[in-house]
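In: Pasting a predicted model and its sequence here:
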Amino acid sequence: MKTATSQIRPAAMLGLMACLTFAAGTLPLTSAAQDSTRTIATGSNIPLSTNAPDEYMVKPGDTLWDISRLYLRDPWYWPEIWYLNPQVANPHLIYPGDVLKLIYIDGQPRLTVAERGGGSKRLSPQVRREPLSRAVTSIPYDIIAGFAGRPVLLDKEQVDKAPYVVALRDEHMIGSAGNEIYVQGIPDAAVDSRYSIVHVDGKLRDPETRDLLGYTGIYVGGGPVARAGEPAKLLLTQSVREALQGDKLFPESTDVKDDFVPHAPSSDVNATVIAVREATVMGQYQIVALNRGSQAGLEPGHILAVSERGKVVRDKYKRGGLGADNISVMGGGSKVQLPDERIGLVMVFNTTPRMSYALVMEAQKEIREGDSAANP
């Protein structure tokens, strides 16, 4: 089990940053938030949430996004409100039971960890050893971990390098649960380590350049390595469709980066949703692929606003009037481009040079392929 020792992950760096009350000096806490001006006095005029509480106890299942949404109208601005106490060398992670308080320092609102574990324990700079699984993460960990273990949106390099099914035992043409398969590309895999099998399906192309960026995938099944080597032998213990020669393998369990904090890109980003996971429309906590990656400046934690592209319509009433005589003939009239309409927010959690994956955080309408994604 991983533990947080002297090296603390940056997630909680801003991680509601331990604006800690410690023995050398206690930060003054106001008894109530300043309702008259619920904005951050940093010159950016970023509004606090109208219902921002003066005190909040972190609950199991909370994410940093949830907590930031509680305090800020626009959660990606949370670095503006989290305050790092410079006298604490290693800011602590945030845990369920911790009490957060909204305070004012030099007239500016700041969020601080006032109590640890729901008690009145006085905080001091020290190393806290806790299982990382208990710490609050930026976004739901199980969702992105599940996506990593069963990837169905794949970048081109990932597919090119992935191990693959080279044959099925007893000359079977297709495999299902209970069959043994032979795999090339995992010579050092430990016996009993588990892999997912994914069938590579459609191509993902950049809608602007038509360059091949990646592929969609279909989850086939999975199972443990029965014998190491090259080829290795894997026992297919679960299947939802037939396994075929050439299908790709990915580890079921993998380390997933979740130590980022939501923030807006520092430069302009104009991307397009090029794929959605397992469906034609998306809702909250679904995953999308974008046609922009690290080469365009995207990085994990970036927040993008998704907009439905405005349609082009015919203006049949340009000359005015409402009578039938003023309506142009069928198909006539000048073209009018309707404006794009914002319909949601996504948070980037993984990037490749030319493509990135993002989690839908908010959606007022279904997010679809072809929608645009840009700075919020």
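Out: Okay, I see it.
In: contacts, neighbours, all on C-alpha from now
Out: Noted.
In: Okay, helices next: where are they in the stretch 101-250 of the chain?
Out: Applying DSSP state H, counting those that start in this stretch to the stretch 101-250 of the chain gives helices spanning 141-149, 156-161.
In: Nearest approach to residue 176 belongs to which of those helices?
Out: Nearest of the helices of the stretch 101-250 of the chain to residue 176, taken as C-alpha to C-alpha: helix 141-149 at 19.2 Å.
In: what sits up against the closest one?
Out: 196, 250, 251, 252, 253, 254, 255, 256, 258, 285, 349 (C-alpha atoms under 8 Å, 6 or more residues apart in numbering).
In: List buried residues within those residues.
Out: Buried members of the contacts of helix 141-149, scored by 16 or more other C-alpha atoms under 10 Å, are 196, 250, 251, 252, 256, 258, 285, 349.
In: Identify the residues contacting the last one.
Out: Applying C-alpha under 8 Å, 6+ apart to residue 349 gives the contacts 144, 257, 258, 299, 300, 301, 302, 356, 357, 358, 359.
In: Of those residues, which belong to strands?
Out: Counting by DSSP state E, the contacts of residue 349 place 356, 357, 358, 359 in strands.
In: Distance to residue 158 for those - can I get that in TSV?
Out: Converted to TSV, the ones in strands among the contacts of residue 349 look like this (distance: C-alpha to C-alpha, whole Å):
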residue	distance to residue 158
356	13
357	13
358	17
359	19
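In: So for the strand of greatest length in the chain, what gets flagged as buried?
Out: When the chain is parsed with DSSP E, its longest strand is strand 212-227. For strand 212-227, burial by neighbour count (16+ other C-alpha under 10 Å) applies to 213-227.
In: Next up, a structure to set beside the first:
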Amino acid sequence: MIPNKRLRIHLSPILAGSLLILAACSNKPINDVEKAPVVNSPAPEELVRNEPVEIENSEPMPAAPEQDVPMASPINDGVPDRYVVKKGDTLWDISSHFLKDPWLWPEVWHVNPKIRNPHLIYPGDVIALTWQDGKPSISIVGAEVESIPLPATNLVTVKLSPSAREEKLSRAIDTIPKSAIAAFLRRPFILEPSVLDKSPYIVSNYGDYIISGRGARIYVRPILDASILHYNIVRKGRKYIDPDTNKLLGYEAINLGSARLLKLGDPATLVVETAYKEILKGDVLVPVQSEELDLNFYPRAPDRDIAGRIISVAEGVDRIGQYNIVVLNKGISDGLKAGHVLEIHQAGKIVKSPRGRFRIRLPEERAGLLMIFKPDEKVSYGLVMEAFSELAVHDYVYSP
């Protein structure tokens, strides 16, 4: 074992003196330790909140002067200021040539009072783009009546005559290509319930056969109007329901053929001139449109906001492209008129979410333009003028 020994601490004279001086300067014992005051920590939101700082004699910053933002020009970039109308041109072609948005034509079209029938445009007319007070103006300035090639430069001098147009009215260009709506001119696509209820129908045929074909005599009741000689033979097809209101708009008109009136009566006698499908008892006859469809109207935006849907397409195709005829669920009662231009928006697709067992509808995308050429009370017929991507039934249409 180690014996207990007293522990002795030897301090140097300098260190001992220092301790005596510190002890003398303090009123508290050396062994007492003073605790630091407790400071409450700020709440988390106080750590990130910026308090306003006031600056004495600070003057507010002067507001930036208001500057007029220049309006974007509706004219296509680099377009020539003159254009000679060619045979086969349409007003839509000419409007698209000059304008970024063809439906703005009425805003820039200027009627030249020196031109006879200034609202009509003929092949050979010279259309000029001018600027007045910074605003564009498009008008007919004359007709191309003479061109003289210059051998040295191969340039062409065009002599303009401000009132030399002597074209027949039938040669005036149309707003849309008539060939694109030829199918519509031959037969209807939708039968409204009121029309269907009043239309004559086939009760039998000569020989009382089940099916009637080309050349067959059919008996129809009733036809009492001698002024209508030619009829389309159609069959009531599927219903067209407004996808927005769920109301009945009409029935699909299945084209079967055509017939010509031989004898008035109840029943009347007609002969089948064309037969695309079998013609049966109960099929309906609709008069062939005798009046010429007026295609001399301006492309323009509707007077009110339109939001509708495509409910059908001609010829029964599934996908829609340029120059297809489509039927809309909006008509005269909604404010649509011939010449109104609508944007087509592709309905957003529904996709699976990568983060769960649910589906997401993607946004709509602008996909084309159409022009109304024949509005009815509840529905309208339009021609797709431009298609930026593939379109489909139930796509949306809006005022541009």
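Out: Alright, I've got the coordinates. Quick caveat: nothing in here was measured; it's all calculated off a predicted structure.
In: And the helices of the stretch 101-250 of the first structure: which comes nearest residue 367 of the first structure?
Out: Nearest to residue 367 of the first structure among the helices of the stretch 101-250 of the first structure is helix 141-149 (17.9 Å), distances taken as C-alpha to C-alpha.
In: Okay, buried residues for the closest one please.
Out: Quick answer for helix 141-149 of the first structure (16+ other C-alpha under 10 Å): 144, 145, 147, 148, 149.
In: What's the average distance for that helix when superposed on the second structure?
Out: Helix 141-149 of the first structure, aligned to the second structure and superposed, deviates on average by 3.0 Å (mean C-alpha distance after the TM-score superposition for the first structure).
In: The counterpart of residue 266 of the first structure in the second structure: how many residues sit nearby?
Out: Under the alignment (TM-score structural alignment), residue 266 of the first structure pairs with residue 303 in the second structure. Look at residue 303 of the second structure: counted by other C-alpha atoms under 10 Å, it has 11 neighbours.
In: so how far is stretch 73-82 of the second structure off the chain centroid?
Out: Mean-position distance between stretch 73-82 of the second structure and its chain equals 23 Å (C-alpha atoms, centre = their mean, to the nearest Å).
In: So what touches it?
Out: Outside stretch 73-82 of the second structure, the residues that touch it by C-alpha under 8 Å, 6+ apart are 97, 98, 99, 100, 101, 104, 126, 127, 128, 129, 130, 136.
In: Compute the number of surrounding residues for the fifth one.
Out: A count of neighbours around residue 101 of the second structure, defined by other C-alpha under 10 Å, yields 16.
In: And the corresponding residue of the first structure for it, how close does it get to residue 136 of the first structure?
Out: Aligning on TM-score structural alignment places residue 101 of the second structure opposite residue 74 in the first structure. Distance, residue 74 of the first structure to residue 136 of the first structure, by C-alpha to C-alpha, to the nearest Å: 19 Å.
In: Also residue 159 of the first structure?
Out: Counting by C-alpha to C-alpha, the gap from residue 159 of the first structure to residue 136 of the first structure is 32 Å.
In: the more surrounded of those two?
Out: Between residue 159 of the first structure and residue 136, residue 136 has the larger neighbour count (other C-alpha under 10 Å), namely 26 against 18.
In: Checking residue 67 of the first structure next. Helix, strand or coil?
Out: Assigned by DSSP: H, G, I helix; E, B strand; the rest coil, the conformation of residue 67 of the first structure is helix.
In: Give me the neighbour count for it.
Out: Other residues close to residue 67 of the first structure by other C-alpha under 10 Å number 21.
In: Could you do residue 211 of the second structure as well?
Out: Residue 211 of the second structure has 13 neighbouring residues, counting by other C-alpha under 10 Å.
In: That one matches what in the first structure?
Out: Counting by TM-score structural alignment, residue 211 of the second structure lines up with residue 174 in the first structure.
In: what's the answer for residue 240 of the second structure, then?
Out: Aligning on TM-score structural alignment places residue 240 of the second structure opposite residue 204 in the first structure.
In: got the contact list for its match?
Out: Taking C-alpha under 8 Å, 6+ apart as the definition, contacts of residue 204 of the first structure comprise 212, 213, 214, 215, 216, 274, 275.
In: Need those in a markdown table (columns: distance to residue 92 of the first structure).
Out: Formatted as a markdown table, the entries for those read as follows, by distance: C-alpha to C-alpha, whole Å:
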| residue | distance to residue 92 of the first structure |
| --- | --- |
| 212 | 43 |
| 213 | 39 |
| 214 | 39 |
| 215 | 40 |
| 216 | 39 |
| 274 | 38 |
| 275 | 37 |
